[in-house]
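> Need coordinates for the following:
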Amino acid sequence: MFAAACLTWTTSVLAQPTEPQDPRIKAAMDLLVSIAAQLGPPRVEGTEPVAGKEVPVIYFGSAKMNNSFDLVDEVVRKAQGTATIFVRSGDEYVRVATNVKKDDGSRAIGTILDPKGKAIESIRKGDAFYGEVDILGKPYVTGYKPIRDASQNVVGIYYVGYLK
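Next up is the predicted model:
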């Protein structure tokens, strides 16, 4: 019986929820995905530099996301917190539109999703991730959801979060 209880506890502690537990995360993620969908379907076409790094360009409809902050800033105006659009570049996911700030106060564009972090494991499986993570050394309550193109390939990530 003790072993069963330990197994149940371990499974519940280690399992990541497939839906956000924090209502702020759910509301912000729904808002981000909804506004992006109104712009049009996601696609990747061409490359351009973002903070000096050549990366694929991600669009929603005809709206280019790279180096454009209207979408992420609109989400933050309505839901507070932070928002980001990542684009897949090889095995990395690069912030191309964000209001997450670096220590110097500048937008953290061109930085990558932690390749050893908790969120990337779920994204690589094609799943969303909801939970606490460190972003550039600061603790956040977060949500990450794959962005899929018309062929259902993961081409980027929607992110929302709140400083803990």
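
> rest of the way, CA atoms for contacts and neighbours
Noted.

> ok, which stretches of this structure are helices?
Along the chain, counting by DSSP state H, helices occupy 2-14, 23-39, 70-79, 118-124.

> of the ones you listed, which approaches Y59 most closely?
Closest to Y59 of those is helix 23-39 (Cα to Cα; 8.8 Å).

> Second input sequence below; structure requested for side-by-side comparison:
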Amino acid sequence: MKKRMLALLPIAFLAGLAVQPAVRATAGPADDVQAAMQLLKSKAAELGQPVIKGEETTGGRTVPALYFGSTKMNNNFQLVDDVQKERGGTATIFVRSGEDFVRVATNVKKDDGARAIGTVLDPKGKAFAAMSKGKPYFGEADILGRPYVTGYEPIRGSGNGVIGAYYVGYLKN
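As a prediction, this is how the structure comes out:
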């Protein structure tokens, strides 16, 4: 019996390899969003705990300064650009400023090609409603007039309050 089982192992392995490309080919934008979100969050966690320390002007707005550990996120594009290089799409770090969520680090571009720092998460959108309640949002969203498949997750400070949001997204075809 053991010999028969051992003889079947290579066949089962090869059958698994034959199926794998088909599975990979069916992976869609939602899978890309999940993978990019995990990458963004893990890279942020490597930097340290999220915390607000003072204020900074970002895109013409004075907003709370968001740090991961000792690394300030406001006007710092390394993290979001690293995620874009590895996973494609776009990435943003938002800070909560009053009732708004303001882009402080992003590779989302405005029509003029400049980074959309200082712009806010659409207060009428589903993502904003979810972030305001401390809940994640995964789905379609209009970002600066363009349709994206997106993911948003809250950034929580030491007291578990929402101090910002992670975003990743892919332009819809």
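
> Can you calculate the TM-score here?
The TM-score (TM-score structural alignment, normalised by the length of the first structure) is 0.87; 145 aligned residues with a Cα RMSD of 1.2 Å.

> one step back: possible to save the helices of the first structure as TSV with distance to G90 of the first structure and mean neighbour count?
Below are the helices of the first structure laid out as TSV (distance: least, Cα to Cα, whole Å; neighbours: other Cα atoms under 10 Å):
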stretch	distance to G90 of the first structure	mean neighbour count
helix 2-14	28	10
helix 23-39	23	17
helix 70-79	23	17
helix 118-124	12	17
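
> Export those helices to CSV and append columns for distance to T98 of the first structure.
Shown next, in CSV, are those (distance: least, Cα to Cα, whole Å):
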stretch, distance to T98 of the first structure
helix 2-14, 29
helix 23-39, 12
helix 70-79, 6
helix 118-124, 17
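
> Of those, which is nearest G143 of the first structure?
Using Cα to Cα as the criterion, the shortest distance between G143 of the first structure and those is 6.2 Å, found for helix 23-39.

> Where in the second structure does that closest one fall?
Using TM-score structural alignment, the residues of the second structure aligned to helix 23-39 of the first structure are 31-47.

> The matching stretch vs the first structure, mean deviation?
Stretch 31-47 of the second structure differs from its equivalent in the first structure by a mean of 0.2 Å after superposition (mean Cα distance after the TM-score superposition for the first structure).

> The first structure: strands as residue ranges?
Residue ranges of the strands in the first structure, as given by DSSP state E, are 42-50, 53-60, 63-64, 82-89, 92-98, 129-135, 138-148, 154-163.

> need those in a markdown table with distance to K118 of the first structure, can you?
Written out in a markdown table, the entries for those read as follows (distance: least, Cα to Cα, whole Å):
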| stretch | distance to K118 of the first structure |
| --- | --- |
| strand 42-50 | 25 |
| strand 53-60 | 23 |
| strand 63-64 | 28 |
| strand 82-89 | 16 |
| strand 92-98 | 14 |
| strand 129-135 | 7 |
| strand 138-148 | 10 |
| strand 154-163 | 14 |
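
> ok, now which ones touch the aligned residue in the second structure for F69 of the first structure?
Using TM-score structural alignment to pair residues, one finds that F69 of the first structure aligns to F77 in the second structure. Contacts for F77 of the second structure (Cα atoms under 8 Å, 6 or more residues apart in numbering) come out as 105-107.

> give me that answer again for 10 Å
Shown in contact with F77 of the second structure (Cα atoms under 10 Å, 6 or more residues apart in numbering): 91-93, 104-107, 115.

> Equivalent analysis for N66 of the first structure, please.
Applying Cα under 10 Å, 6+ apart, we find N66 of the first structure in contact with 47-50, 55-59, 85-87, 94-98, 109-110.
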